[in-house]
Structure formats: C-alpha cells, structure tokens
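Asks: this one's structure only:
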C-alpha cells in the first residue's frame, strides 16, 4: 500500500505557471513538482476522503515452496486459509476472497525449530541460460554469543503522517528499546518533523539519570509537521563514531535505529547520503503503521548494511523490538560469501549481508551450466563456518530468472543513485527489463484492447484512481483542509494570514475630502 508522501523542496513552475513536465508527463497527483522531488505530481495519487473509502479491494493467492518443512506459517494482518497439498508445499489465500487495499500484506514463515543454518537451492532453465536461487535460512534458535557493547542512536519520525496509531506504536517501540540497553552501552535520542532535534547532543552512557530523561522525552512526543528526514540523518550519521576501546576491551558496535513510516518523495537523495556517511555503523529502519514505505525501508537497510523491521500494530511492538535487538546483539553469520563453480556466475546481490535471526538471505545467479556445487563460507561467532550444496541436486522453480533480473536492475539503479551516468544505466536496465518482461523506471507493460469502444476521432482521457487512506491514519492530521499532505502547510498559511492582518491594522487610514 502506498500512503501519502511528504514532498520537500520549492515548487517548480514553467514560465506559463504550469507544473514542470517530467519524462513527458505532468502528473495527476495532489502535490506539485519541486526542486527536490521533480516527479511529485506522479507519486501522489488522490486519496479517498473519510466516508468514501472501501472502493479498492484486492484478491491474493500465494504458492509457497520453501524447500523444507515449516514450523510456523501465518499472515500478520489478514485472515487466511492455508493448505498443504504435498509435503513442504503450501498454498495461502485470503479467507474472505478479497480485502480492502489499505494496509500491507505480510506472510510470516519459519522452519521447524533448529540450531543450525539451513540452505536450499532451486533452478530454472530459460532459453540457453540457467538461473539459480540460493536460500540461506538462519537458525530458529539463536546461538549464544558474547554480547558486545553498543552505541545506539534512536531516530523517531514525529511528522504529521505518523499521527494516530503510528506515533503511539513508535513510543512503545522506543520504551522497549530503552529496556534492552545495558551498563557499558551508550545512546542518543533524535526526533524529526520539519527539523531534527537531539535529546543529549551526543551519545551518553546508560545510567539511571539518562534513562529517566529519555523516558520523559518520549512521553512528550507529538506528531505534526513535515518529514525532513535528511536533517535527521545528518544529525545521526555526522555525530562522532564510537570511540576506540581500551586495550583488551571489545570494540563498541555503532548502530542507528530509524523509526518512521518512510513516506517521503526524495528517497534517492537519502540513499546517496546514507552510502556516503554511514561509516562503520549499521542502519536498522523500523517501519511503523499499516502502510510504511517498504521501498525506502528495504533500500535504506541495504545501503545501511542492516535489516528492516516492520511493526504494523501495537500488539507486535514488544515481540518485534525484542527480535530486532537479538539481531543487533548477535548476528548468526558474518563475513558471508558464496563461491560458485569456476566463478562463471553473475550473482545478485554481489555482496552478501550478515545473516540475522529471522532474516533469510536470497541469492540469485545466472549460470552457463548447472553443474558442480556452490560453497558458503563465513564466521559464526568467532569460529569459521562453511557449507556446500550441489547445484544439480536442488529443486526447480519458476520466475527465478525474473527475480535475478529484478536484483540486477536494483543494483544498477543503486549505481545511478550513487552517481553513475544515467544514459548508460538506462540502456542496460531497458535491455534487461525487455528481455525478462519486467516493469522498471524506464519500461512499462502495455495491454492492447482490440475491441473498439471509442470513436476514432475522439481524444483519449486519463483519469487518476483514488487510493484508500492507510488503516489507522488520520485524514485530518495528514491533509487538514488543504491538499498539502504530511506537511506544515497549515502553519505557513496561518502565518501568512496573520501577516496580512497585521498589514491591514498598521495601514494608514484613508482620508476623505469634505466639501
């Protein structure tokens, strides 16, 4: 679900006063293009007002073949029917057949509990090429390991789009996070809307006084204003990195926990900033609410070399924050690498992340021939770890080539974000997308209706389709009486009206001539 986004920047207008045309389209959204979000009018579809929702429904069916038996399978936010037509093969569909399109669908599955890392391999032959999918699943039971001291910066979004259930979930999440801190750790708290503000002005040691101040600060958080996320990233990532430890002491782990719904339009600028200023830290986005910006969250976690956590309802906060902190405290595998036969494989992602509990890693590869084996190496705690899988002994699947192509396109778009020449990136993306029949930034799918329903001389018309307001959102808090989105537009309007009133009061009186 795509929720309303905050659009930063100054409006961009042509000489005639019309919105700037981007890629040949002016857009039909409620926001005007700006210098920071030149396609704002295309990414802000109209939203149905209160009392007029319920038009948009969706049907969904999932065919799940994980390669091993599952110990748990369920949907977090929707009632579903689950069937197992054969061992380790599952079919999932909505119990009512369809549902309102106002919140994300999340399907959660876990293998039968165990203490070992598991892996499964699937392949698909498409034309002359062979595609492979490698799934690496962490243990269901976390391995015990030494807890390292941490320096954690908590950043929380308090903009207008976080009003209602989202800000309350964020407060609960922050309180749970404080409970996981231990003596020897350091922490800082940052909030942002129109601007960012830090509680301490730098990371401080965990003690009774600092925790008491932090809890009081959390209780006073309120959601209003715009979503100037870049200012918060600057405050978090440009602060001093964790200090070097004394001889024999463990190196503090620098982590940024970023709690937000992510509903902004300038994602590319944010990704570039994270890549350039992350340093040795890890970024862990926490998506709050019924419709967080998953595109931003997932790519921010990838650029930040961390993991994305989603909290969709208050009852999940304790469990998912505890799960997040288990990830922060003890990765299951680090320095993970995959070695393919003879190196003759184009693999995406080309750099594997750490393996965290509850976060499987999916690797896709394009091979010349399906022969030999793939080796996995890494470190589990302080010990070396390895595993091998035969390429020819795995199962088969469909759509693996498309997943590989999507991963490659995502990597190319990351390169574009970091400054690669657009013409070169566009050419390569178009070739891949057309070959694999994928929608991308530069390609679309076109359906041709051969049945004429319009007179040949009549012009075509485009009409935007209004979307549902995400579940739990407050329409008045996001839009107010004007189509501004989660911005401070009403405050600026009020200020302008006050200035006009002051001008009228101070204006010299008009004198009438008396005859």
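Replies: Perfect, thanks for sending it. None of these values were measured; they are calculated from a predicted model. Numbers count the residues shown, from 1 in each chain.

Asks: can we go C-alpha only for contacts and neighbour counts from here?
Replies: OK.

Asks: what segments of the stretch 151-300 of the chain are strands?
Replies: Using DSSP state E, counting those that start in this stretch, the strands assigned to the stretch 151-300 of the chain run over residues 186-192, 196-198, 204-205, 253-260, 282-288.

Asks: other residues contacting the shortest one?
Replies: Under the contact criterion C-alpha atoms under 8 Å, 6 or more residues apart in numbering, strand 204-205 has outside partners 183-188, 210.

Asks: of these, buried ones?
Replies: Among the contacts of strand 204-205, the ones that count as buried by 16 or more other C-alpha atoms under 10 Å are 185-188, 210.

Asks: if we can go back for a sec, closest to residue 465 out of the strands of the stretch 151-300 of the chain?
Replies: Residue 465 sits nearest to strand 282-288 of all the strands of the stretch 151-300 of the chain, at 25.4 Å, using C-alpha to C-alpha.

Asks: give me the helices and strands touching the closest one, please.
Replies: helix 165-180, strand 253-260, helix 294-303, strand 309-311 (3 or more C-alpha pairs under 8 Å, 6 or more residues apart in numbering; DSSP states H and E).

Asks: then this one, side by side with the first:
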C-alpha cells in the first residue's frame, strides 16, 4: 500500500506505507493514460550538468486493422526451482486463461525449461477444444525444479517448426533469475527475425533488466505480474496482452528534430508502439533553442507526420531527474558496445562509463556506492568480510531458488573464493562464490550441492574440513549440478 500526498493539482508525492516497510519485493507504481486523441508532451531541464529533454507520445485508441494476419503464439514457461509454489501457479494460470482468448484461427504451442527443455506439441496446433483440453491437463500436472537453462529453452522455441504465413509471437513467463542476461538479450535481438517477444515477470522481485530487455529487443512489450494482485491482476494481465497484440501498432516511428541542437536520443531506435502504451524518449541538448519537431509513424496503412512546438530553455531547474535518466540510458548503450569491443576500446568505454556514473551519481558495472566508517578502528585495521543476510523475495521458495535451507555458520576456503554451509538436510551447499576466485573461474555456482571430494561422499561441513585436510595437490570436487571440478589443494 502507498500513501499519497497532494501538493497541487498536478503534483503528488507517493510514499510506501509504513506497514509495507519490509524490503522483500519490488515497488511497482501503476497508472494509466487517458484521452482518445494522440497526446504529446515535452519537458526540459538545463543546469550545471547540461541540457536534457524528454518527449512523451501517447497513441490514440484506434480501431482494429481490417486485415489481421493469423497468429502463431508460443508460450515459453520457466519451471525452474525458483518458480516453485506461487510463481508457477500464476504462470500456468496465465497461460490457461490465454487459451480462452486465442482466435479460432490461431495456432499455439507450449515450450518449457528448467535444467532441460521440452515442448507440448511437436508442432503448433490449432485452437480446438481437444487441443485446449490437452494443454490445460498438461499445465495442471506441471511441476517445478532444477536449474534455469533459459538460453536452451529459447533456442528450442526459435528453432521449432513454424508456419511462415503466420505472425510469430513468443510469450516468455519467468522470474528472470539467471546469470546470462546479456547473452539472452543478444539471442532475442539477433534471432527473432520478424517475430515479437512479450515478456512477463512473475513474482515480487523479478529481474527487471532481463524482463524489460526481452520486451524491448523482442519488438513487443514487458509487464510484471505481482502475486499480491491476485485473481483480478491475472485477468487484467491476459486482457492487456491480447488487447495490445489485437490492436493496431504504430510502426516506423521516427523523430525529425528539424535542426534543433538535440544529441544522443534514447532509445536510439524507437520501438513499435502497441495501443495503450507510451513512447518515452530522452535526449540532451547543447544550447537553448526554439522550433518545431515532427513525429512520423505509420498506423496500419496510414502514415502521419505531427508537428510539435518545442522550447529548449537556457536555464530550467525543474525536471532535474531527466539528467540521471539520460545518463543511465547512455551507460546501458556504452555497456552494450563494451560487450563486443576490443581490449583497447573497452578501456576507453570503461573510462566513459565511470565518468558518467560518477558525474550523475549512478551505480554501474564499474562503480558502486561504498560507505567507509573512519571513526573507529577494529582490531589491527584489516578489513573484515561479513556475510550480510537479506530478505528472500516474497512468495519465492528458498528451497526452490537455493536448493535447501542453510543452517549454522559458513566456512570459507579463501584460496578458492568459495564458502560452504550445511543445510537442514545435512548436505553441504555452496553459499558464496567470489567473482574473481578459482571456483568462479571453473564454473562453480551458488546453491550447488557438494556431493563428494576425490570420490568420497561428503556428509557435512565437519566431514568436508577433514577431507580437505587429507587432500593432496589437486582436489576433485563433485557438485550437483555442475559435475566434477578440479581445484588446487587449499594448502597449495
């Protein structure tokens, strides 16, 4: 729940209510746009950090296109361990509801993944009563567990048999708990062709960067489905999906800046626009100016070009948030280039990212907020590493996400950059993996169960410590999942 304070007719201050102060879920603020005519708005800010502007476009409600291509919709379900319980129930319910909304001439299929992947039908099937019954029975019996091999699941969906005469649509449902965000987004961007991806984040604390990125790179849209929204929220989500894909789409959207001193607009390539959405563009400007820009787009077979009067002030203290918003877009753009850059180019990009993040006070891959307490010294002053517990996201199964509930203190092996911990089932799991350590370099992952050392089964942490003391120059550890990993002996 939120508390809303009305400062004026056009200004509201929104705060999280005190009873919702536990930080175990995302704060999501939803609002709707109103009006039947196309709406445009421009805000600007110019201060010591430069000039910035945002252009907002709200499309009008429009009738459906007279000629709608038949569709082929593939639902891609994440059934990994972190989806056990409420998230899995929500995603299967969403797919079941969606089956009722398909057109008679639509075709559909279901692909699902965890540590492996599979699909319901060999090929997409028409929406017949028999096929819908088969799909619903399958969804009722679906259970979660295992890892999250999302890339393999997406590749299976993309490589499956498709009808080229139909508009291909992929609906991804996941919490996004993966480590290969950038690889997944690159796969969606380069392999989708003319298909569209619609991403639904299921849960109270989803990976928004991945969910939103799939919608952006996939030419569709993204949305988060919160467990607290209940039955009404799920109904609204399905309606939103099919209202948008049934509605005309504004495509080939472009901005003619008409000579105004505007630079580095983001997103650099404007997305297609589904009815009910908005386009929010942010850019910087180099000097004060006034003029007319033009928004160009196509809706169905109709093209239009709309003039918008713009004033770029010499000084404007309001709308200061535009500066860090633009900087965040710029950093993401630089990071995308950094991924495929040469070592020498990467150094230059890193310097630019650090400069932007420092100037606009943002967290990035190369910067973070660090508080150093210099008021006292403990011990000899050597930094002490402390494991800091955090809340498990609301409605996420700890056992499903991590494996089992850990108990007691963790034991770290510094030379490997890894810490182990007992679980309630008296097994040993990987509690922490340091990014630059030997274990990380050899693919050891948090949550994996350590089953054996040099072929000897591990019973608990004390037993593990004894086995490591007896080990030689190289130790063979067996993980589930992960298999055998060879590491230098802790004392080597």
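Replies: Cool, got the structure. What you are looking at is a predicted structure, and each value in this text was computed from that prediction instead of being measured.

Asks: before we move on, the earlier item: quick one: the contacts of strand 204-205 of the first structure as a markdown table, columns for distance to residue 132 of the first structure too.
Replies: Below are the contacts of strand 204-205 of the first structure laid out as a markdown table (distance: C-alpha to C-alpha, whole Å):
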| residue | distance to residue 132 of the first structure |
| --- | --- |
| 183 | 46 |
| 184 | 45 |
| 185 | 42 |
| 186 | 43 |
| 187 | 42 |
| 188 | 43 |
| 210 | 51 |
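
Asks: ok, the aligned partner of residue 453 of the first structure in the second structure - how many residues close by?
Replies: Under the alignment (TM-score structural alignment), residue 453 of the first structure pairs with residue 376 of the second structure. Residue 376 of the second structure: 7 surrounding residues under other C-alpha atoms under 10 Å.

Asks: now the strands for the stretch 1-150 of the first structure?
Replies: With DSSP E, counting those that start in this stretch as the criterion, the stretch 1-150 of the first structure has strands spanning 57-58, 61-64, 70-75, 80-86, 89-94, 99-100, 107-111, 118-126, 129-137, 150-157.

Asks: quick one: the residues in the second structure that the first one pairs up with.
Replies: Taking TM-score structural alignment as the measure, the second structure aligns no residues with strand 57-58 of the first structure.

Asks: distance of the counterpart of residue 88 of the first structure in the second structure relative to residue 296 of the second structure?
Replies: Under the alignment (TM-score structural alignment), residue 88 of the first structure maps onto residue 10 of the second structure. Distance from residue 10 of the second structure to residue 296 of the second structure, counting by C-alpha to C-alpha, to the nearest Å: 29 Å.

Asks: likewise residue 393 of the second structure?
Replies: 43 Å.

Asks: do residue 12 of the second structure as well
Replies: Relative to residue 296 of the second structure, and taking C-alpha to C-alpha, residue 12 of the second structure is found at 33 Å.

Asks: compare the two and say which is more crowded by neighbours.
Replies: residue 296 (17 against 11).

Asks: grab the nearest non-local neighbour of the more buried one.
Replies: Excluding the flanking residues, the one nearest residue 296 of the second structure by C-alpha to C-alpha, 6 or more residues apart in numbering is residue 305, at 4.5 Å.

Asks: now that neighbour: which helix or strand?
Replies: Using DSSP states H and E, the element containing residue 305 of the second structure is strand 302-312.

Asks: what's near enough to touch the most centrally placed residue in the second structure?
Replies: Centroid check for the second structure by C-alpha atoms, centre = their mean gives residue 210 as the closest residue, at 2.2 Å. Applying C-alpha under 8 Å, 6+ apart to residue 210 of the second structure gives the contacts 176, 181, 185.

Asks: which of these map to contacts in the first structure?
Replies: Contacts conserved in the first structure for the contacts of residue 210 of the second structure, using both residues aligned by TM-score structural alignment, their matches' C-alpha atoms under 8 Å: 176, 181.

Asks: about what we covered before: which one, of the helices and strands packed on strand 282-288 of the first structure, ends up nearest to residue 109 of the first structure?
Replies: The nearest among those, by C-alpha to C-alpha, is strand 309-311 at 14.7 Å.

Asks: Provide the aligned range in the second structure for the closest one.
Replies: Residue span in the second structure matched to strand 309-311 of the first structure, by TM-score structural alignment: 223-225.

Asks: quick one: that stretch to the first structure mean distance?
Replies: Mean deviation of stretch 223-225 of the second structure relative to the first structure after superposition (mean C-alpha distance after the TM-score superposition for the first structure): 1.0 Å.
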